[in-house]
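J.: attaching a predicted model along with its sequence, questions to come.
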Amino acid sequence: MQLQVENSPFNQEQTDYLNHLLPTLTEAQRIWLSGFLAVPVTMEAPAAATATAALDPAEAQQNAQKPAARNVTILFGSETGNGQQVAEDMLQKLEEKDMDVTISALDDFKPKNLKKVEDLLIVTATHGEGDPPDNAVAFYETLFSRKAPKLDGVRFSVLSLGDESYEFFCQTGKDFDKRLEELGGERLYSRVDCDVDFDEDASGWIEGVFGVLRESLEVPSADESTPAAQLETTSLTADQPVYSRTNPFRAEVLENLNLNDQGSNKETRHIELSLEGSNFDFEPGDSLGIFPENDPELVDALIARMYWDPDESVPINKQGEVRSLRNALLTNFEITKLTKPLLEKAAQLFENEWLSALLKPEQEEERKAYLDGRDLLDFVTDFELGDVSPGEFVQILRKMPARLYSIASSYQANPDEVHLTIGTVAYHAHGRDRKGVCSGQCALRVEPGEQLPVYIHRNPNFKFPADAEAPVIMVGPGTGVAPYRSFLEEREEAEVNGKTWLFYGDQHFASDFLYQVDWQQWLKEGILTKMDVAFSRDTAEKVYVQHRMQEHSTELYQWITEGAYVYVCGDEKRMAKDVENALLTIFENEGQMSADEAGDYLKKMRQEKRYQRDVY
């Protein structure tokens, strides 16, 4: 519901501010704000002075000896929402101890105010090839410019989220950590770098930072109250289990269909899962996490190559839980991707001159070439590795990461279901045919009636406007169209008819037009106002979504100047960059802007949440 002057006690300027602010608030921020507004504000200084004077002299002296409370500022940079979730977990822990704490996305915080901060905690992801996430770009650029403030007296700690399979693992966090020290900050707790399985390391960072803050503020130890984990456990009942990333729900597969017609070069699965009994809800823009299984043929070949017993028990976590080797390799460990950290750990486990040589700095290009497209079976075969127990070997493997897929259905329209659009990854490399772990499982080994372990992944950085009248422009080639199906299905359920414009692209009209019937029906009903398509292989010269955008540049720019929100979902390396360049060109040509002005305009749209991306 939008505030209006007519239905509220606020004037027009105030309602505009509130309507812009309220949809951006997290659940924790809403709860804090409601509590803050519920407390009467008092300016009775004399009464406060009287209360202070009434203290027992000994108590007054004790209070005088306590160190003054330092404010804690938590800033997060998050592409998919993980960083924001960890930051909010830290916020909750500090607020439970009545600490003076504030939280903000990095792009919503003015870097010049850093000099006013006392204790600074930064939680940040790294995107792509070492880049900061979208909601941290402006802060990052300022921090590394001459405008960056001196941070004398500021204490800081950084938590980095990343993926070890990328060359620049946790680079943004490493950059922040180094720069804050260069600017004069004091490190209050060492930086922690987390892989995709970040829960345990992130919890350790939270506890470590909290311990330092507790010591400096003389806050009662955690033993004096019920730990958060214990509170969560005691609140659960057998009738109301809470499913999450660490306790996924086993969802039954209802449908598993190939959306591509005969003659297509692609295979795109439409999967419908039952959420009955999960207590899940979600919004358009959110994702579903799936914990996949490795291909049994690959697992059996690896076990056979190492001459292991598939029934031998091996540990699967630091808590000492054990499973059979075959089961652990199927469900618990990643075996389809090689990384430099894996090679380094293997070099400590195996004596192998070739492997040691490959890890030398001067062999960087050769190492990258070897890692590309190979899996664990290739690795143990190529280096003739052996003579190691399964229990030792699995210690060097990283946990199986969940795969995130944009939800393609509306919770309001289908509360007991969730729909996904999954493109099957298939390729031939190094003498073998290979498939993506999760997409291959869904394409070949998942039938209706079977179950997949899943959880809801909130994505606060890809949220559609709360204002139903705001124009919406959606760009999503291929499987990138999934969140827009969710959004339009929800608008249909709510009987909302604001202006919407979809740019969709794929290879062939006849075989690759995903959800064609849905789009046509929504166009007929007015749920979808406009749709422009680009099928790259149907014409002599390839045409993509960015070309369609430029063809309609005048109208597109008019929509944007009227307040339209622009969403981009899909491939990051090419499509997302091409679309962004197209937008900048449209701003320059239609808005008579310089290149710098166009860049600033797009940056402002991002800060206003009117330009959002979900790219991979």
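T.: Yes, it's here. Numbers count the residues shown, from 1 in each chain.
J.: from now on I want contacts and neighbour counts done on CA atoms only, so please keep to that.
T.: Fine.
J.: mind listing what C170 touches?
T.: 125-126, 130, 160-163, 193-194 (C-alpha atoms under 8 Å, 6 or more residues apart in numbering).
J.: between these, which sits nearest Y504?
T.: T126 (28.1 Å; C-alpha to C-alpha).
J.: for that closest one, give its distance to G162.
T.: As judged by C-alpha to C-alpha, to the nearest Å, T126 and G162 stand 6 Å apart.
J.: those two - which one has more neighbours?
T.: The residue with more neighbours, out of T126 and G162, is T126; 27 against 24, by other C-alpha atoms under 10 Å.
J.: surely the more buried one touches G173?
T.: Yes. The pair T126 / G173 is scored as a contact, 7.2 Å apart, by C-alpha atoms under 8 Å.
J.: hey, what's in contact with both of these two?
T.: Joint contacts of T126 and G173 (C-alpha under 8 Å, 6+ apart) are 160-161.
J.: got any residues that touch both of T126 and G162?
T.: With C-alpha under 8 Å, 6+ apart, T126 and G162 have common neighbours 169-170.
J.: contact partners for W522?
T.: 488, 528.
J.: all strands of the stretch 401-550 of the chain, in order?
T.: With DSSP state E, counting those that start in this stretch, the ranges of strands along the stretch 401-550 of the chain come out as 403-406, 417-423, 426-429, 432-435, 451-457, 472-475, 500-506, 530-535.
J.: dropping in the other structure now:
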Amino acid sequence: MTTDLAAALAVLFASQTGNAEWIAKHIHEEALARGYNSTCHALDDHAKANLTGDNAIIIVASTTGDGDPPDNATKFWRWLRRAKAPELEGLKGKKYAILGLGDTNYSNFCNTAKRLEKKMTDVGAVPFTPRGFADDATGLEAVVDPWIETLWKALPQVACYDEEKAKAFEERAEKDGKFCLKIGAEKESVAGGADADAKKENGETAHSIDIVPKSTDGKDSAPVSSVNEVSQTTNSGDSGDKSSVANAFLAPLNAEEHDLLDAVLFTPVPIVVSKTALDSATQLTNVAKIPTEFLDVDLADQGRPIEKSVMLPCHMLDTQSMESPFDYTAANPFKAKIASVRCLTGPKALKRVLEIELNITGLGWEYAPGDAFGIVCPNPDGLVLPLLKRLSLEPTQLLRVTAKGAAALQGLPFETKTPITVYEAFKYYLDLHSLPKKSFLRVLAEHTSDPTAKKTLYFLASAQGAGAYRDLRPQQPTLLDILHTFPNCQPPLARLLETLPHLQPRYYSVATSRLVKEHSVTFAFNTVEYRTPAPYNKPMAGLCSTWLDVLTGKNSAQNVRVQLSDKELYVPIFPKPTSEITTPFQLPEDPSAPVIMIAAGTGITPFMSFLAHRHHLCSSGTSSSSFGAMWLFHGRRFASADGDALYESDLDTYVKVGSLSRLLVCLSREDVTPDQIRYKYVQDGIRALGAEVWDLVHERGAYVYVCGSIAMAKEVNQALADIIVQNEGAKDGVEALTLLADLGKKGKYLKDIWT
């Protein structure tokens, strides 16, 4: 090897939901297995990675919101923006590769990765492989998997590696990277790679398994659900006695566990796999690699009773006060006590909306209107306990988890003050709801004794099974659903801890001003309930919203505030850091600038903090003439008070006293006549008042804020473009969209949107 090769790899990630972190860590683990000297860190821990040292850099970066960097990249951006030339000199000529994760439903696709790429170019770093931009709207794996394969091909010319380890890895990869289905009258077998070809020459069958199911009772094993079985297999989610399913399939829960179950016991629903492509396949190619093993897991003889493990207990957290509120994170949150709850909607509403007030005394967070915070929510006991039964794991046993091999230098997948129990690991740390990655399905295949199930799992993890794998997304299976589908699958605990993604926090905007109540914060949210698309029709519930609803007593009395300060109810939270590369979703620094707020449903939440802040200032003696106009377009379904008129009395007050200059309510489910001057959607209201809206923006320098779903934001964006053209602010739609993009770059057109 030549001496100009880098001595090591530094794998860095910027991750909001865990996808980028998972990909980066598995690149790192495979790099170690291939013989590279590798480290892996979040971008905020860039100092540990020694970016200016003798290493090549691999970055996996996601984008959150409408172009914002993830929270664990904010400190890195701050350093990068403020670093002096000598500090960045070590990046000149540095070899790097970058993979961006994004969603083309948003206008600033892969914005974090693009900004990083530009900055690396500006400081003189050199890419050693083409960038990759993966789209979550169509499936990340379509770009991620080929990009990683290209990465491995390029790295030998970039960094030093152990040739013996590399050779051993390639031999293993060649052996299990390709599976050939040999179809016979009596049986089928799966054979793998070059080893199989060599052994066939000697009359042997390599890496072969029987595919025809064998059973001790003379019956065939139950097959995985197929497409024509949908009506029989996917509606079990809300029919019948749910406890009977647990008793029959998952084994009885003991009395202690039954008492701990929250709102619902999850009934496993088999996944539906279309095997048309499998039936016609002669071989499976590009089967996902088996992830590297890097953990040793032992179960201690002693345990901890489950009742001491509920509600994110103190023994799992470092409860000392932090110097800064931003030192609290998802891994080490602040325990906020629930002060009160009220239901904001009436019986006519299609969704219940709750508002919760938290006491944050001791946090020291001087939040601004529009700021947000994360909530660390647990998995429900109704899923965790049956799942542990299915895996034959004792919930109360303490875990001893240690990293092995080269990965030992990188620490554990989760760290706590004291050892945690099996129950705590599954309740607080592991994501049991997200779409399984192909590599995880490969792991399941390796630990499945039934040949038919094994072949189906190999298929889902292969190129030939790409369509069937995509069809899993609308089914939204839990880990329990998948294991129920493959009853002979029994993955080891260590493999689950290594390959399952981590449970991610949920973010909420503040709905009030700290000027109103200094040590308190309120937020509002829908209690999420829905069904997966037809033909699956599986009932679903939001993870965090359901937990908060159950925790606060499932209140439904409209606008009745229920005081909960006398109860010991806590929510683990942490402030969401503001980005240094994008304008925060906050009021303009110039209070005289007009503000146009556009929202649908609970998207009104941050605007209530805007209005509460402005109203308090006006009530405290500041002349309302000192402030710019504030307009609010709010979309909801119903006009009547017993529907979804969120914060109606507050808004009426703000209008009466002049804190809110203009309120336009748009009603999507009401038949209204033109003389009522009401509109169906917020974009209709924007178009109707187009001349006035454009005057506020163009002549008076208004700031425009949009909060709601991505679908609503797209319609609003088009409506704004239309009124710009109609009022001769642009010659055509293309120029108008460019103008809006420029306003966004200037921080005068801000969006807080979600899919």
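T.: Looks like it came in fine. Note that the structure is predicted; figures quoted are calculated from it, not measured.
J.: after superposing, what score do the chains get?
T.: Scored by TM-score structural alignment, normalised by the length of structure 1, the superposition of the two chains gives a TM-score of 0.67; 480 aligned residues with a C-alpha RMSD of 4.5 Å.
J.: excluding residues flanking it in the chain, which one is nearest the counterpart of K576 of structure 2 in structure 1?
T.: Residue pairing (TM-score structural alignment): K576 of structure 2 is matched to H457 of structure 1. Excluding the flanking residues, the one nearest H457 of structure 1 by C-alpha to C-alpha, 6 or more residues apart in numbering is S287, at 5.0 Å.
J.: list the contacts for the one you found?
T.: Contacts of S287 of structure 1 by C-alpha under 8 Å, 6+ apart are 404-407, 456-459.
J.: before we move on, the earlier item: quick one, which of the strands of the stretch 401-550 of structure 1 gets closest to W354 of structure 1.
T.: So among those, strand 426-429 is nearest, using C-alpha to C-alpha, at 21.7 Å.
J.: all strands of the stretch 101-250 of structure 2, in order?
T.: 126-127, 132-135, 179-183, 188-192.
J.: buried set for stretch 258-277 of structure 1?
T.: By neighbour count with 16 or more other C-alpha atoms under 10 Å, stretch 258-277 of structure 1 contains the buried residues 258-261, 266-275.
J.: and these as TSV, adding distance to A64 of structure 1 and secondary structure?
T.: What follows is the buried residues of stretch 258-277 of structure 1, written out as TSV (distance: C-alpha to C-alpha, whole Å; DSSP: H, G, I helix; E, B strand; the rest coil):
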residue	distance to A64 of structure 1	secondary structure
N258	71	strand
L259	71	coil
N260	73	coil
D261	77	coil
K266	71	coil
E267	70	coil
T268	67	strand
R269	66	strand
H270	65	strand
I271	64	strand
E272	63	strand
L273	60	strand
S274	60	strand
L275	56	coil
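J.: any idea which of those is closest to V209 of structure 1?
T.: L275 (37.2 Å).
J.: what's the match for that closest one in structure 2?
T.: Under the alignment (TM-score structural alignment), L275 of structure 1 maps onto I360 of structure 2.
J.: follow-up on the earlier one: the residue nearest to H457 of structure 1 matches what in structure 2?
T.: That one, S287 of structure 1, aligns with A372 by TM-score structural alignment.
J.: can you check E366 of structure 1 too?
T.: Residue correspondence to structure 2 (TM-score structural alignment): E366 of structure 1 is matched to A468.
J.: what's the distance between that match and P386 of structure 2?
T.: 27 Å.
J.: when these two are compared, which one has more neighbours?
T.: For the pair A468 of structure 2 and P386, the greater number of neighbours falls to P386 (25 against 20), based on other C-alpha under 10 Å.
J.: go ahead and flag the most central residue of structure 1.
T.: Per C-alpha atoms, centre = their mean, the C-alpha nearest to the average position across structure 1 is that of T80, at 1.6 Å.
J.: quick one on the thing from earlier: is the match of E366 of structure 1 in a helix, a strand, or coil?
T.: Classification of A468 of structure 2 using DSSP: H, G, I helix; E, B strand; the rest coil returns helix.
J.: what's the neighbour count on A357 of structure 1?
T.: Neighbours around A357 of structure 1, by other C-alpha under 10 Å: 13.
J.: that one matches what in structure 2?
T.: Aligned partner of A357 of structure 1 by TM-score structural alignment: F459.
J.: OK, contacts around the residue lying closest to that match once chain neighbours are set aside?
T.: Nearest residue to F459 of structure 2, sequence neighbours excluded (C-alpha to C-alpha, 6+ apart): G465, at 5.1 Å. By C-alpha under 8 Å, 6+ apart, the contact set of G465 of structure 2 is 277-278, 459.
J.: among the residues you listed, which recur in structure 1?
T.: Compared against structure 1 with both residues aligned by TM-score structural alignment, their matches' C-alpha atoms under 8 Å, the contacts of G465 of structure 2 retain F459.
J.: just the ones in helices from the contacts of G465 of structure 2, please.
T.: 277-278, 459 (DSSP state H).
J.: just put those in a markdown table and tack on distance to L739 of structure 2.
T.: Shown next, in a markdown table, are these (distance: C-alpha to C-alpha, whole Å):
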| residue | distance to L739 of structure 2 |
| --- | --- |
| A277 | 48 |
| L278 | 50 |
| F459 | 48 |
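J.: closest one of the residues you listed to K746 of structure 2?
T.: Nearest to K746 of structure 2 among these is F459, at 48.9 Å by C-alpha to C-alpha.
J.: all helices of the stretch 201-350 of structure 1, in order?
T.: According to DSSP state H, counting those that start in this stretch, the stretch 201-350 of structure 1 carries its helices in the segments 228-235, 296-305, 325-331, 340-349.
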